[in-house]
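Colleague: pasted the sequence and its predicted model underneath.
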Amino acid sequence: MGRITIILLAAIMLSCSSNHGNKITQDNFGIAPDGSPVFLYTMKNSNGMTVKLTNYGASLVSIVTPDKDGNFADVIAGFDSLSGYVNDNSFIGVTVGRYANRIGKGKFRIDDNEYQLTINDGNNHLHGGVKGFHKLVWDSDIVAGDTSSYVVMKLRSPDGYEGYPGNVDVEVKFSLNDNNDLVIEYTGSTDKPTILNLTNHAYYNLSGNFENTILDHILTINADNFTPIDSELIPTGEIAPVDNTPMDFRKPAAIGARINDDYTQLKYGKGYDHNWALNGYNGKVRKAVTVTDPESGRVLEIFTDQPGIQFYSGNFLNGTIVGKGGIKYNYRTALCLEPQFFPDSPNKDNFASPLLRPGELYRQKTVYHFGIMK
């Protein structure tokens, strides 16, 4: 067998999954500011569902799914070109780290050492800092497995980066199956005690039309409690019941039904921008959230092994971000659902700890299932 034939066979193996014909392809997406090549990966299953992602920020670029009438549309915000991701400051579609969400005053202690992180959100640290994982080019590849193929992205974060201790190695695997499940699996290790808390920051609108708001979307969150915040959006440390508050989504409710209630927490967040303490946290994957759009019939179910999830109702979108097809992302036209450790958990002893020590392995698995209302 000649060398050219071997190369062609290898290329075919990389682009075709053995999971019932699912395919993954790689295309050029541009050159990053540091000169690194950036790629666009396309995953497509036998149902026609398509997911695109890029190794710039390990970001989701598009998720195209059918509505109740079989019409396909893109249900996440994003950009047509690399420059959009380079210039974006709203974390659209990205993998955020080392620490998703906020850390009060950017400070925390491990053992006898205090660490000061970059301040990039008022007086606080947000989503890994000014140049967190979302602004880096990840090493990436297509991996052809025995039962499925996936895209793997890897990154080394050096000791002291954005103020975090330890050389940290992280890996994120993206896969799509014929059940219309987008599966994201994260792992991480360190050579010095540190904190690690990764998530994806996609902005969803299940109508597929980002001129619509998400206020008519119906939301269910499997959580009896949430973590109240102060005026700087930092948790107070309380884990409070959702009973008799606008934070109660244990039964399906329209996002817009109570979003403007005279309630201090909603005033602090200018809407929903809070962490819910998910029920049944034991390190195993369980159902966390269901979102439906009654008009299109699309449904998103999220299953995760994380203790919390941040629900953000697009309160700071103001039309200044121009996305795919020239669409302007306006007020509350998209929502985020971010599985995570609780915000500021390094400073709250009663929150599940994000501490990672040498010899330990950080793991997270989240499944995003896209379906149709029955």
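Modeller: Right, received. Where do you want to start?
Colleague: when you work out contacts or count neighbours from here on, use the C-alpha atoms and nothing else.
Modeller: Fine.
Colleague: could you list the buried residues of the longest helix belonging to the chain?
Modeller: Criterion DSSP state H: the longest helix present in the chain is helix 3-15. Residues of helix 3-15 classed as buried: 13-15 (neighbour count, 16 or more other CA atoms under 10 Å).
Colleague: for stretch 107-116, same thing?
Modeller: Of all the residues in stretch 107-116, those buried under the rule 16+ other CA under 10 Å are 107-108, 116.
Colleague: ends of it, what's the gap?
Modeller: Distance across stretch 107-116, first residue to last, is 5 Å (CA to CA, to the nearest Å).
Colleague: now do stretch 137-152
Modeller: 13 Å.
Colleague: do the same with stretch 144-161
Modeller: Stretch 144-161 has its terminal residues 33 Å apart, counting by CA to CA.
Colleague: wasn't residue 337 part of a strand?
Modeller: Yes: under DSSP: H, G, I helix; E, B strand; the rest coil, residue 337 falls within a strand.
Colleague: and it, how many residues sit next to it?
Modeller: Neighbourhood size, residue 337 [other CA atoms under 10 Å]: 21.
Colleague: and it, what does it touch?
Modeller: Residue 337 makes contacts with 201-203, 309-312, as judged by CA atoms under 8 Å, 6 or more residues apart in numbering.
Colleague: ok, the nearest residue to residue 99 once chain neighbours are set aside - contacts?
Modeller: Leaving out its chain neighbours, the residue that sits closest to residue 99 by CA to CA, 6 or more residues apart in numbering is residue 197, at 4.6 Å. Residues counted as contacts of residue 197 (CA under 8 Å, 6+ apart) are 97-100, 340-341, 354.
Colleague: dropping in the other structure now:
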Amino acid sequence: MKHLSILLAASVFLFSCNNSTEKTATKNETKMSITEKPFGTFNNETVTEYTLTNASGMQVSILNYGGTVTKIITKDKEGKDGDVILGYDSLAGYIQKGNPYFGCLIGRYGNRIAKGKFTLDGATYTLAQNNNGQSLHGGLKGYGKVMWKAEKQTGDSSLKLTYLSKDGEEGYPGNLSIEVIYTLTADNSLNIDYAATTDKATPINLTNHCYFNLSAGKDSTILNHDLMLKADKFTEVDAVLIPTGKLPDVKGTPMDFTAAKKIGRDIDSVKGGYDHNWVLNKTGNALESIATLYHAGSGRFMEVFTTEPGVQFYSGNFLDGTLTNTKNNQQYALHAGLCLETQHFPDGPNQPSFPNTILKPGEKYSHTSLYKFSVR
């Protein structure tokens, strides 16, 4: 009888533990969700905002217009939620003239291509010169201004976006089939997985253009944020921000972020502010931690990982407070937010010494970047 009592007690204990685990898993599973709501119409198509939520309560919202990230809501050191990216309260903001790519997907070629021209397989291609005589972020209608097909993923807090960029779109060759998957993970990371195939050789350089301000609007600029970049070199640029081909060492210059420092410390020594590509200290295409961003007031800390060879740090130099329909009517003035655009190098198609940016038929373009949030 004594042995039977012990066995019964153990059985009850095990059942209780298993039952408790199941309840906890079910409870957490209900918190991991994807919801959707209408966000207006564009070219007679319904724009939808999808919100990914994890078990910790972090939220990321994304539009099928432009693949645009509209919100990233994370907790500060006191446990209070805040939206850490710049954006708008309606579709009118995102489609307004002069919207500086807030939160959107960038392509076919992120960053600049000199004079809007490149030669590939003996043919010269001409692109829109939409930025000081250069082609920027895919041209007049890059991927941030088109409708993507959205599909909620089962069993995960993920959203898959697909888009077919047709041969000749914005001057680029080849039908490019693109897939981007946004995933909000249990450890408060926003993962972005990019993939593409083509039926004709074409340049490709996809990225995301979120503007971060980890104070969640409490600080009007990002100058007091501490930034670290794992990069000993950067791509030197000319007056119109086209690479010269030189890769100067950052040591002892205002471009040195190898140790975390306040963005505002040296920014006045950089004409126009920071808008440069840093050459990451990487030897391959593995996913690695390449940057950190910290805001002492809120305690929010962001770590950036990527498989890409470069990152464009842009300090919001062209923000001037004139954008309308902003969140909570905030005035996004000079340096209100910053971008950390993981990428291949600017003007890659015209710079043979830079990492290859040409995708050929039969090959698959892929890269992963993630932004992980925590507090200190």
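Modeller: Structure received. Remember, predicted model here, so these are calculated numbers, not experimental data.
Colleague: and which of the contacts of residue 197 of the first structure is nearest to residue 185 of the first structure?
Modeller: Residue 185 of the first structure lies nearest to residue 340 out of the contacts of residue 197 of the first structure, by CA to CA, at 12.8 Å.
Colleague: which residue in the first structure aligns with residue 302 of the second structure?
Modeller: Mapped onto the first structure by TM-score structural alignment, residue 302 of the second structure lines up with residue 300.
Colleague: pull the number of nearby residues for its match.
Modeller: Neighbour tally, residue 300 of the first structure, other CA under 10 Å: 19.
Colleague: looking at this, it is in a strand?
Modeller: Yes: under three-state DSSP, residue 300 of the first structure falls within a strand.
Colleague: doesn't residue 294 make contact with it?
Modeller: No: Residue 300 of the first structure is beyond contact range of residue 294, at 11.9 Å (criterion: CA atoms under 8 Å).
Colleague: got the contact list for the closest residue to residue 166 of the second structure other than its chain neighbours?
Modeller: Nearest residue to residue 166 of the second structure, sequence neighbours excluded (CA to CA, 6+ apart): residue 175, at 4.4 Å. If a contact means CA under 8 Å, 6+ apart, then residue 175 of the second structure has 164-167, 198-200 as its contacts.
Colleague: still touching in the first structure? Go through those.
Modeller: Compared against the first structure with both residues aligned by TM-score structural alignment, their matches' CA atoms under 8 Å, these retain 164-167, 198-200.
Colleague: residue 276 of the second structure: what's it in contact with?
Modeller: Neighbouring residues of residue 276 of the second structure by CA under 8 Å, 6+ apart: 234-237, 241, 312-314.
Colleague: same deal with residue 64 of the first structure?
Modeller: Listed by CA under 8 Å, 6+ apart, the contact set of residue 64 of the first structure reads 49-51, 72-75.
Colleague: could you save the residues you listed as a markdown table and add columns showing distance to residue 346 of the first structure, secondary structure and neighbour count?
Modeller: As requested, these are exported to a markdown table (distance: CA to CA, whole Å; DSSP: H, G, I helix; E, B strand; the rest coil; neighbours: other CA atoms under 10 Å):
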| residue | distance to residue 346 of the first structure | secondary structure | neighbour count |
| --- | --- | --- | --- |
| 49 | 39 | coil | 24 |
| 50 | 37 | strand | 23 |
| 51 | 34 | strand | 22 |
| 72 | 42 | strand | 16 |
| 73 | 40 | strand | 18 |
| 74 | 36 | strand | 23 |
| 75 | 34 | coil | 22 |
